[in-house]
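**Student:** Structure for this input, please:
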Amino acid sequence: MDSESPQAKHVAIIMDGNGRWAKQKMLPRVMGHRQGVEAVRELVRSIEPMGIDCLTLYAFSSENWKRPEDEVGDLMNLLRKFIKSDLPEFIANDVRLKIIGDYKGLAPDIVAQLEDALDKTSKGSRILAVALNYGSQDEIVRAANLAASGGEITAETLEKHLDTADMPPLDLLIRTSGEVRLSNFLLWQCAYAEMVFVDVLWPDFTPDHLQQALDDFSDRERRFGGR
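**Tutor:** Prediction:
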């Protein structure tokens, strides 16, 4: 990779395949989600040496409430445990937690945990953004209404009201599990992002897979609509 090759500073990942991973191994779905959390943990530890300034993870969409109640409950419990266990590591490793989506629609104790974590990591230099109760169409509608209240809606004024307004532009979107769709994730932000779709199920996704996607990105020519 030469000095002119682009380097992805903001990477977003649609973490797909936990349920299929568990099914393949004849395990309960919750075991797939638990292993998926381990994959998140390893990935977060790798972002600094890979030169990533911001990692955005699609953790729980606004559509995920349609899943069976026991599965949603398992996911919320995993979120509680993840925040509690990993917060000290975030602080020690200079990671700033950011939440995109309507996280205040979650259980009150989770909201309190999240806000405590947001406060305690606010000085971090690298961003871990987690999409919780997030849907991109809803985000754009909310941003448009806020922009309209201030006058004319332009691309610039709308962008200022997105959940990602204080984050760097999205460079690379990765989706695991072999599915090739955005699933209502970062639709505005993906306008000129590069995309990589991999067949690996999320619990099996490693920092090596991330590095491969970064290498793929560095080989691409980004034109942003130009020639």
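
**Student:** Every contact and neighbour count from this point should use C-alpha atoms.
**Tutor:** Noted.

**Student:** Correct me if wrong: L87 contacts A117.
**Tutor:** Yes. Counting by Cα atoms under 8 Å, A117 is a contact partner of L87 at 6.6 Å.

**Student:** immediately after the longest helix belonging to the chain, which helix or strand?
**Tutor:** Among the segments of the chain that qualify as a helix by DSSP state H, the longest is helix 69-92. Next along the chain after helix 69-92, taking DSSP states H and E as the criterion, comes strand 95-100.

**Student:** So R142, which state does it fall into?
**Tutor:** At R142 the chain is in helix, as set by DSSP: H, G, I helix; E, B strand; the rest coil.

**Student:** ok so V11 is a strand residue?
**Tutor:** Yes. Secondary structure assignment places V11 in a strand (three-state DSSP).

**Student:** Roughly how far does it sit from L43?
**Tutor:** In this structure, V11 and L43 are 11 Å apart, going by Cα to Cα, to the nearest Å.

**Student:** can you check P207 too?
**Tutor:** 6 Å.

**Student:** please give me the structure for this one as well, since I'd like to look at both together:
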Amino acid sequence: MNHAGVSPLSTQTQSAMEAFLKEATENGYTNSQMGTETIESCRQSAAKLINANTDEIAFVKNTTQGIILTANGINWQAGDNVITTNVEFPSNIYPWWNLERYGVETRLVQEVNKRISVEDIIAKIDSRTRIITISHVEFASGYRNDIATIGKICQDNGILFFVDAIQTLGAFEVDVKKQHIDFLSADGHKWLLGPEGAAIYYCSKSKLDQLTNTN
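**Tutor:** As a prediction, this is how the structure comes out:
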């Protein structure tokens, strides 16, 4: 049984990977159209899973790369701030801390009794808050954040919203429209029963002009 760690590969995943290796070994790039079709089919499935459009989905190597794309892609100004929690996986803290060199402050909401209070998040917001970034489920405690409420707060205040969905995608509903999510990243090696090194990255079309591709 999966436990939101690194899951055993499903037989379907194993078969698909073996078929790809066989095709690559026997034909190399000569039948690349088949690979392109497979990628686009996978993109459609990923979009359906989170209620996004297919042109809002990119494939990245892991959740961290999606976080870094977002952190590095925003046009920061000195005095801006980011809100996250003190119990995020390190890859959802260090890229934001790295923005200190641009004069950007990272504000950490403290966990209390293994929970993150929405009220404590609200208390950190001011007119220079550019983005709130949080895990759907915290990796150490298993606490599931109320991302729909947090997303609505972001929408109402003109704040961007990033969700690290690696701990829930495939197990709980993730709906980028209902939950007002602007950016999302999630690896495939947990509940999606895929291999490491394959992740999805979502960027809402409505926020695309606020992000510069730096990778």
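
**Student:** Superposed, what's their TM-score?
**Tutor:** Comparison of the two superposed chains (TM-score structural alignment, normalised by the length of the second structure) gives a TM-score of 0.31, and 109 aligned residues with a Cα RMSD of 5.1 Å.

**Student:** So which of V11 and L43 of the first structure has more stuff around it?
**Tutor:** Counting neighbours by other Cα atoms under 10 Å for V11 of the first structure and for L43 shows that V11 has the greater number, 25 against 18.

**Student:** Could you check how far the closest residue to V30 of the first structure other than its chain neighbours is from E115 of the first structure?
**Tutor:** If the residues on either side of it in the chain are set aside, V30 of the first structure comes closest to D74, at 6.4 Å by Cα to Cα, 6 or more residues apart in numbering. With distances taken as Cα to Cα, D74 of the first structure is found 21 Å from E115 of the first structure.

**Student:** same check, this time on S136 of the first structure
**Tutor:** Here the criterion is Cα to Cα. By it, S136 of the first structure lies 22 Å from E115 of the first structure.

**Student:** could you pull out the helices for the first structure?
**Tutor:** Taking DSSP H to define them, one finds helices in the first structure at 18-24, 29-46, 69-92, 108-120, 136-149, 155-159, 207-218.

**Student:** CSV for those, including distance to L172 of the first structure?
**Tutor:** Formatted as CSV, those follow (distance: least, Cα to Cα, whole Å):
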stretch, distance to L172 of the first structure
helix 18-24, 22
helix 29-46, 15
helix 69-92, 23
helix 108-120, 24
helix 136-149, 17
helix 155-159, 18
helix 207-218, 7
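
**Student:** Can you tell me which of those is nearest to L128 of the first structure?
**Tutor:** Of all the helices of the first structure, the one in closest proximity to L128 of the first structure, counting by Cα to Cα, is helix 29-46 (7.6 Å).

**Student:** ok, P95 of the second structure - contacts?
**Tutor:** By Cα atoms under 8 Å, 6 or more residues apart in numbering, the contact set of P95 of the second structure is 67-68, 71.

**Student:** Serialize these to a markdown table and add fields for neighbour count and secondary structure.
**Tutor:** Shown next, in a markdown table, are the contacts of P95 of the second structure (neighbours: other Cα atoms under 10 Å; DSSP: H, G, I helix; E, B strand; the rest coil):
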| residue | neighbour count | secondary structure |
| --- | --- | --- |
| I67 | 26 | helix |
| I68 | 17 | helix |
| A71 | 24 | helix |
